[in-house]
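A.B. asks: What would the 3D arrangement of this be:
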Amino acid sequence: MELLRLSRQSAKRRRVSLMVRKIATRTGWMILIWLGSVLALLAVSALLRWLMTLAGLHS
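C.D. replies: Just a heads-up that it's a prediction; the model follows:
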């Protein structure tokens, strides 16, 4: 490491940075999956409401 004049501390920081990036990516995916499920639930409920209106069951 000294031949390249890199300190060990910077490697540690890079590792932490990669860990933070990995956690941020994972959190982003979880939010995206949650948002997709909420939108799917909204679409299904709108479809059921529309079908109930067509059948005359909903005012």
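A.B. asks: From now on I want contacts and neighbour counts done on CA atoms only, so please keep to that.
C.D. replies: OK.
A.B. asks: Give me the distance from stretch 23-41 to the chain's centre.
C.D. replies: In terms of CA atoms, centre = their mean, to the nearest Å, the centre of stretch 23-41 is set 3 Å apart from its chain centre.
A.B. asks: let's see this one next to it:
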Amino acid sequence: MTKLEQIEKTVSELSPEEFERFSAWFEALQAERWDRDLAEDAGSGALDEIAEFALAEFRSNRTRPL
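C.D. replies: Predicted coordinates:
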């Protein structure tokens, strides 16, 4: 059994209360990783071209309110 299969089995056997706690923890972990990856991409300049395009569209009034 792989590590992932072991995790899946363990998670499927959690009580409802334990599953809620696990879900909250996992969601926080995903958010933390997302934030870290986004900060790294922004810091490395990987998003500069996309940001410039969006700003150019905004300045040219080719955007709409959300």
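A.B. asks: longest helix of the second structure?
C.D. replies: helix 16-44 (DSSP state H).
A.B. asks: what residue of the first structure takes the place of Trp34 of the second structure?
C.D. replies: When the first structure is aligned by TM-score structural alignment, Trp34 of the second structure is paired with Ser45.
A.B. asks: Could you report the neighbour count for that match?
C.D. replies: Number of residues near Ser45 of the first structure (other CA atoms under 10 Å) recorded here: 12.
A.B. asks: again with Leu42 of the first structure
C.D. replies: Leu42 of the first structure has 12 neighbouring residues, counting by other CA under 10 Å.
A.B. asks: OK, contacts around it?
C.D. replies: Neighbour list for Leu42 of the first structure: empty [criterion: CA atoms under 8 Å, 6 or more residues apart in numbering].
A.B. asks: Next one: the closest residue to Asp48 of the second structure other than its chain neighbours from Glu5 of the second structure, what distance?
C.D. replies: Leaving aside its chain neighbours, Asp48 of the second structure sits nearest to Ala42 (7.4 Å; criterion: CA to CA, 6 or more residues apart in numbering). According to CA to CA, to the nearest Å, Ala42 of the second structure stands 35 Å off from Glu5 of the second structure.
A.B. asks: higher neighbour count, these two?
C.D. replies: Ranked by neighbour count (other CA under 10 Å), Ala42 of the second structure and Glu5 place Ala42 first, with 13 against 10.
A.B. asks: I figured that one was touching Ile50, is that so?
C.D. replies: No. Assessed by CA atoms under 8 Å, Ala42 of the second structure is found out of contact with Ile50, at 10.6 Å.
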